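Chemist: For reference, the sequence and a predicted model appear below.
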Amino acid sequence: MNRIKLALKNKWVRWFLVAVVGVILFFTSIYISVFLGAFGKLPTEKELSSIKQAEATQVLDNAGKLIGKYYIYDRQPLDFEDFPQHLIDALIATEDVRFYEHDGIDNVSLMRVFVKNIIFQDKSAGGGSTITLQLAKNLFGRKNYIAFSMLINKFKESIIATRIEAIYSKQDILTLYLNTVPFPDNTYGIESAARKFFNKPASKLTYSEAATLVGTLKATTYFNPRLHLERSQSRRDVVFQQMLKYEYISQDSLEAFTNQNIVLNYRSFNHDVGLAPYFRAQVKKELTAILDTLKKPDGSAYDLYKDGLKVHTTLDSTMQSFAEKAMREHLTDLQSVHEKSFGKTAPWNSNKAIIQAAIKNLPKYKSLQKAGLTEAQILDSLSVKRKTELFNWVGDTIQNISAIDSLKHYLKFLNTGMLSIAPKTGAIKAYVGGIDYRFFKYDHVSQSERQVGSTFKPFVYTAAIENGMKPCTYFSLQEVTYTNFDDWTPTNSGVKEEDPHLNYNLEMALSNSVNTIAVKVLNEVGIDKVVQQIEKLGISKALPKEPSLALGVAEINLKALTGAYASYVNNSKGVKPYAITKIEDKAGHVIAEFKPEILEEPAYSNYTRQVMLQIMKSTVNSGTASRLRSTYNLKNNMAGKTGTTQNNKDGWFVGITPNLVTVTWVGNDNHSIGFKSTSLGQGANSALPIFAKFYQKLNADTHFNNITKSNFETPSQEVIGDLDCNPEKRDGFFKRLFGRKHKKKKFKGDE
């Protein structure tokens, strides 16, 4: 006692004791303040017992395969039974070996950290944070206070952790943790991480894969296996060493596991990349509108990004993959030939009018103009060079270029749209809205309207046959000038136009896409009847009532065009292509369901349908699409129609098989830029090869035999008989003798 009194007389001892008491009081006051809510209300045990976390909405293909997500935080929750035991073992061995012994705060670990880290400056001692403390941080985050932020946040987490431990079992805590913990690449929860980095559910993770993901928790960017594979593998091996240390694996297992290399199967669910980005963007638009009409049982609105919905779609992910590969294979080659065809005269480099018009259409130009800058100032601003990532078919590059240089770069690219549907329902099976969603957001399936060229001709012929014209009706190839339409003279390409006395029947004329005859057929049947026929097929937009309508000057959406063509293998009924079949909430309850939208009444007779199908089969077998047989060696039962617009601006192909209808388009987004020549730009060269390569891939996969080996119905004897005539004939002697080589007449088809 005397020694204590003597020691207390020493001022330094007294100061030390005062300091210790002061520190204790300070920490105690901070803790009490946090506990009482001075730095923000803490969740009560009641609130913690019903923890709700934002869950990503999942987009599934027609087989239930995950193809995309909509989220703020990429998170998919699992039950404890879904976690493989070696994942749990790796987590506990690495992050919290005394997890089953503490009540949320591991005092033994904290003491070890205090002695080793603070006193002996041993940085390997760790941070003493338990899984439960980390969970508290994951669930409620951290705030930045004016002073002592770390201390305040640590106290808050310790209070929340003890409350979590009082409510939940250890299994529940592990489940909550693994469903909320952040992994690399803005990924939350083990299920999302497993699917992103290894393209498999968490339940299927191997020892190496589980240890790799657990290893990233120490520093998600530093140990990101996508960015730093060797570093991540080294960290994975540390996890295995921890598992050996705490007897979760044997020495032999350690040696076997550490000899394995990490093999990633990375699948990004970012909206801009991955499978079917244009399709997922369109589904998102439709889903947003649908959810606006629905309410939860409690009356609140559904949240696309937080409520863990499951959206079932019609898309076949394998077919989609084939479609995207076919598009890339063809467009890569076509783009190269397209650029070489122009040489030094390429419009994206030399045509000042096109370039200036494109510059003035830039959002940046418009914003600077609105801000009051002069033309010269705007151009100066747009000429400043910056590091910019550029799309290229042979690999993206980063270049130091200006906005004007970037515009010229993108002006040269051909773009595309492709849609495949099940014709009897309209279910979308493959959907390619463009060449790369990262750089080209405009969707050429759902948003774009382009002139459809000769793909419009079958509708003209359908109207003609439906109104009594026989398939063996003959028309001359002779050019005609229509005096009441500015002396317009349609011409032909690639046929015997020099012989005005040659006549084709309807099959020969359509399968070879003869322009002069298409206009004559329109003139014969009348524009109004053709327009009515189009409306019956579900295309409701206003069409130009002029003779050039027969040649496809009308701008029609690709999706609508596909739905109309489905009628030829769907009992003469058009369909509305659709993507979403049903929507489920996170508990699996169906909250919305959708059925095919098929036009109730046939748009034309069965006789007309069979005749048109036979004619379009001739297009593939001997007409403008014959390269499907000769070049691509496709033996499938097929019908089709090619299409090319004026000045080679658009190339089209429609491919029809009994169980799949596909439309492809290729062109430049800038309407002022077309192909250099018809040989390049015609639909048979620009658009048809995508379809051909797509079908080659389908043919090689027996899973699609129901599509590739399907056969058209046998036409009726009446149809066979009415088509049994010579495809062409010449005028008689007197008609040849007195006939004129060129005629002028008034177009009567609009009367």
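Modeler: Received the coordinates, thanks. Here the structure is a predicted model, which means the values were calculated and not measured. Residues are numbered from 1 along each chain as shown.

Chemist: Every contact and neighbour count from this point should use C-alpha atoms.
Modeler: Noted.

Chemist: so where do the helices sit in the stretch 551-700 of the chain?
Modeler: 558-565, 606-621, 627-630, 678-681, 683-686, 688-699 (DSSP state H, counting those that start in this stretch).

Chemist: Now do the contacts for Asp405.
Modeler: Counting by CA atoms under 8 Å, 6 or more residues apart in numbering, Asp405 touches Ser383.

Chemist: Helix or strand next in line after the strand or helix carrying it, which one?
Modeler: Following DSSP states H and E, one finds Asp405 within helix 403-411. Going down the chain from helix 403-411, the next helix or strand is strand 414-421, by DSSP H and E.

Chemist: which residues touch that following strand?
Modeler: For strand 414-421, contacts defined as CA under 8 Å, 6+ apart pick out 331, 335, 427-435, 443-445, 558-559, 562, 577, 660-669.

Chemist: rerun that using 7 Å as the cut-off
Modeler: 335, 427-435, 444-445, 577, 660-669 (CA atoms under 7 Å, 6 or more residues apart in numbering).

Chemist: now swap in stretch 578-594 and tell me
Modeler: Contacts for stretch 578-594 (CA under 7 Å, 6+ apart): 283, 307-315, 426-428, 595.

Chemist: Redo those as TSV? Include neighbour count and distance to Thr162.
Modeler: Listed next are those as TSV, based on neighbours: other CA atoms under 10 Å; distance: CA to CA, whole Å:
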residue	neighbour count	distance to Thr162
Val283	18	43
Asp307	18	28
Gly308	26	28
Leu309	26	32
Lys310	23	34
Val311	26	38
His312	22	41
Thr313	26	44
Thr314	23	47
Leu315	27	47
Gly426	26	56
Ala427	26	52
Ile428	27	52
Lys595	12	51
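
Chemist: Looking at those residues, which is nearest His501?
Modeler: Using CA to CA, Gly426 comes nearest to His501 of the contacts of stretch 578-594, at 43.9 Å.

Chemist: Quick check: chain neighbours aside, which residue is closest to Gly651?
Modeler: Gly683 (4.0 Å; CA to CA, 6 or more residues apart in numbering).

Chemist: Put this next to the first one:
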Amino acid sequence: MFRRIKNKYLRYLVIFIYFVIVFVCAIELNFLWLFGYTPDMQDIKTPSYSVASEVYTADGKLIGKYYHENRSPIAYKDLSPNLINALVSTEDVRFYKHGGVDFYSFMTSMISTAKGDKRGASTITQQLAKNLFATRKRKSQGLVKHIPVLRTLVYKIKEWSTAYKIEHVYNKQDILTMYFNTVPFGNNSFGIKTASLKYFNKQPKDLTAPQAATLIGMLKATSTYNPINNPTRSLERRNVVLGQMEKYNYLKKDEYAADVKQPLGLDLSYVDDESQGDSYLRQAVEKWLRKWCKDNDYDLYEDGLKIYTTIDSHLQQYAEEAVAEKMKMLQRRFYSIWGNKNPWRDSKGVEIKDFLLKAEQRLPIYNLLKKKYNGDTLQMNAYFTKKKQMRVFTWHGERDTTMSTVDSIKYYAKILNTGMMTMEPTTGQIKVWVGGINYKYFKYDHVNQAKRQAGSTFKPFAYLTALDNGYSPCDKFTDKPVSINYTYEGKQETWAPNNADFHFSYRDMSLRWAMGKSVNSITAQLTEKVGWDKIVDYAHKVGIESPLKAIPSVSLGSNDVSVYEMVRAYSTFLNKGKKVDPILVTKITDQHGNVLADFKLKEEQVISPETAWLMLYMFRGGMEEPGGTSQALWEYNGLWKKNNQIGGKTGTSSDYVDGWYMGITKDLVTGVWVGDDDRSIHFNSSESGEGSHTALPIFGSFMERVYADPKSGYTYGPFPKPWGKITKEYNCPSPHIAADTTATDSLTTPVDTTLVQPQPPAPEGGGPSPEGQ
């Protein structure tokens, strides 16, 4: 056929056109799966903006969804003409003249690019095709994705083809409406409705020309031209858009001259109520899956995934109930202690005078006000002290009130918070995740985001180091003053820790008794013997990931760690010395039930089974040794049935800033932290602020609920018997003496005095009887 065309140039042109047609048809048909999915006419007629991904507990209860609510279409009549004019004049000036693809602009852009002036040529319809149908995402890719130049050509042809289909089905107004409902504006804002509310607290139809130009200007690069993070660049880009509007007669010259002089005029006061279904757990799952989604090119908010977590809905409920019950009690105690006094204090108990000013300066609106009022502190202060209507969190539900910004800072600064996590060490599965008291008002997750001083909950890592390097639980040290000289960062330092009441008993104490009673002096002596560098190594070995200062006080918990890390590290002891990577998600399927990923247990033997078992024996000392700091758990009668055993460790940081409890049963490890988000706000005495009075009650209440439910699957019982031969002495007798107050679970303050007289430890395989306690 081609030979009949005698003019070779015409013949080559016809051949080229023929192959283009064949190539386009092959792409449309996804020939041999080479080119991936291309939207067909049915897709175009019934577009799906996104499909929500769903999150389930291990027992099949829906606990959350991921979706962009702002994907819901708004009508064309709800769009300001300023938005449309700004978009067309900046992104696609020939929008009303082409049929989806503008080859004139395409050719001119190629010429400009060749001259060094790179600019895009995608029409609004092409951008819509890319946003709405994800023509460049994973499901749209075929085998040619591995061939760079060909891959780009296929992407472009798909966009052209889809754009033509869109123009065939919809009119220009429909296309503009769909475009504005799908385009991203940064800061997790998708669609013009959310963006206009977020940045200007206005509906899209009410935007002025400068405001519309600011939003349209962001489309070139949402991070670079973000008006919150980069106001200077955003202002420059906005004025470029206004210039385009004036150039194409959408603005008069005098309007343009006035508009470019205006400030950005952001209004960030809008609060999005559409996130009420959000939760700490939902956010934790998203963070946990972030890398997997990136590696596999999935979008949680659009791809309709079904995510099955390890969370037990019953245990999660019991944890949340325990937190609510005990935190209300702790908050009442906190208010009672401080009364009308301001609780923000330095280490000497003196009120921090500039606390409120610094809190104001940390607010996102502070710099905007500073710029607006040219640093006039009187006007800025007037803004912060002006009363306004707001809804606030209370321990009895939300409440509408009238409050100034300063009053709000004072109010929220005094509210205590918590973080709690429970894990099943043998499977690595996380069963409970409580990131705080209320996600809507306190977004910060206190399980894995917050890191605080661990206090005496870190001491077990010193005893672990000792047991794994020649010591036994029965080895004795004397409770006496200790002074350690060391060098840190080139400076000579001396560390001489005190016991709680600055009193030393001069008694000989076994390591088990010393750890159970949380004696600072013996922990310090042990630290000097085994080496603080080695303690850091062991802490990292069993699961602590945070950087730790290798100094003698490391064993008393002077470093910041997270609840997540502590639960992981303590789980190593119950898992026969094998460190696990905690699992939050077990399986992901698509919306049709096809399995996309399974997440299996990953574990590593990091300490010997013998050492791990001996550590469990040591943890029981908190309940069984005289003055053991866990003995407040005896008050929880629901814990002590059927020869049940519980081990654990309290912890309190300096000045009662952080209260901790790490609890271990035969099946579970639970970590609880309690404190204020600002470290300068805290309790003021051992009777109110120690871990045994703040975090331990949450653990006790939680485990009572777990044991009371026969369907929970977690039963009473003793700790496991030795997993192998124990070569070290351990069944050390405890002295029958009344407990005193020399124990401490903090750096400088006393721990719980003994509430009951403990019995001697029972033989292995049994536990202390609660009768008579």
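Modeler: That came in fine, so what should we check first? None of these values were measured; they are calculated from a predicted model.

Chemist: re the thing from before, could you save the helices of the stretch 551-700 of the first structure as TSV and add columns showing distance to Ile30 of the first structure and mean neighbour count?
Modeler: Formatted as TSV, those follow (distance: least, CA to CA, whole Å; neighbours: other CA atoms under 10 Å):
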stretch	distance to Ile30 of the first structure	mean neighbour count
helix 558-565	64	26
helix 606-621	82	23
helix 627-630	78	18
helix 678-681	75	19
helix 683-686	72	26
helix 688-699	67	22
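
Chemist: Can you say which of those is nearest to Thr644 of the first structure?
Modeler: helix 683-686 (5.3 Å).

Chemist: Could you tell me where that closest one falls in the second structure?
Modeler: Alignment note (TM-score structural alignment): helix 683-686 of the first structure is matched to residues 691-694 of the second structure.

Chemist: do stretch 113-121 of the first structure as well
Modeler: By TM-score structural alignment, stretch 113-121 of the first structure lines up with nothing in the second structure.

Chemist: Could you list which of the contacts of stretch 578-594 of the first structure belong to strands?
Modeler: Of those, the ones assigned to strands by DSSP state E are 310-313, 428.

Chemist: what comes up buried for the helix holding Asp405 of the first structure?
Modeler: Buried positions in helix 403-411 of the first structure, judged by neighbour count with 16 or more other CA atoms under 10 Å: 403-406, 408, 410-411.

Chemist: Let me have those residues in TSV, extended by distance to Phe439 of the first structure.
Modeler: As requested, the buried residues of helix 403-411 of the first structure are exported to TSV (distance: CA to CA, whole Å):
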residue	distance to Phe439 of the first structure
Ala403	14
Ile404	16
Asp405	15
Ser406	11
Lys408	14
Tyr410	9
Leu411	12
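
Chemist: Can you say which two of the residues you listed are spatially most distant?
Modeler: Ala403 and Leu411 (12.2 Å).

Chemist: re earlier: could you tell me how far the match of helix 683-686 of the first structure lies from the centre of the chain?
Modeler: Distance of stretch 691-694 of the second structure from its chain centroid, counting by CA atoms, centre = their mean, to the nearest Å, is 25 Å.

Chemist: That stretch vs the first structure, average distance?
Modeler: Here stretch 691-694 of the second structure, set against the first structure after superposition, deviates by a mean of 0.6 Å using mean CA distance after the TM-score superposition for the first structure.

Chemist: Could I get the full set of strands for the stretch 601-750 of the second structure?
Modeler: 603-605, 647-652, 658-664, 669-676 (DSSP state E, counting those that start in this stretch).

Chemist: out of the contacts of stretch 578-594 of the first structure, who's nearest Leu213 of the first structure?
Modeler: Gly308 (22.9 Å).

Chemist: That closest one -> the second structure?
Modeler: When the second structure is aligned by TM-score structural alignment, Gly308 of the first structure is paired with Gly304.

Chemist: For the stretch 1-150 of the second structure, just list every one of the helices.
Modeler: Using DSSP H, counting those that start in this stretch, helices in the stretch 1-150 of the second structure cover 8-29, 41-45, 81-91, 103-114, 124-133, 148-169.

Chemist: For Met703 of the second structure, which of these is the nearest?
Modeler: Here helix 124-133 is closest among these (CA to CA), at 48.7 Å.

Chemist: Neighbours of Gly724 of the second structure, how many?
Modeler: Gly724 of the second structure is flanked by 9 other residues according to other CA atoms under 10 Å.

Chemist: Which residue is the nearest non-sequential neighbour of it?
Modeler: Glu610 (6.8 Å).

Chemist: distance of the residue mapped onto that neighbour from the first structure from Thr462 of the first structure?
Modeler: Aligning on TM-score structural alignment places Glu610 of the second structure opposite Tyr607 in the first structure. Separation of Tyr607 of the first structure from Thr462 of the first structure (CA to CA, to the nearest Å): 10 Å.

Chemist: so where do the strands sit in the stretch 101-250 of the first structure?
Modeler: With DSSP E, counting those that start in this stretch as the criterion, the stretch 101-250 of the first structure has strands spanning 182-183, 187-188.

Chemist: Could you say which of these is packed most deeply?
Modeler: strand 182-183 (a mean of 24; mean count of other CA atoms under 10 Å).

Chemist: Brilliant, that's me finished.
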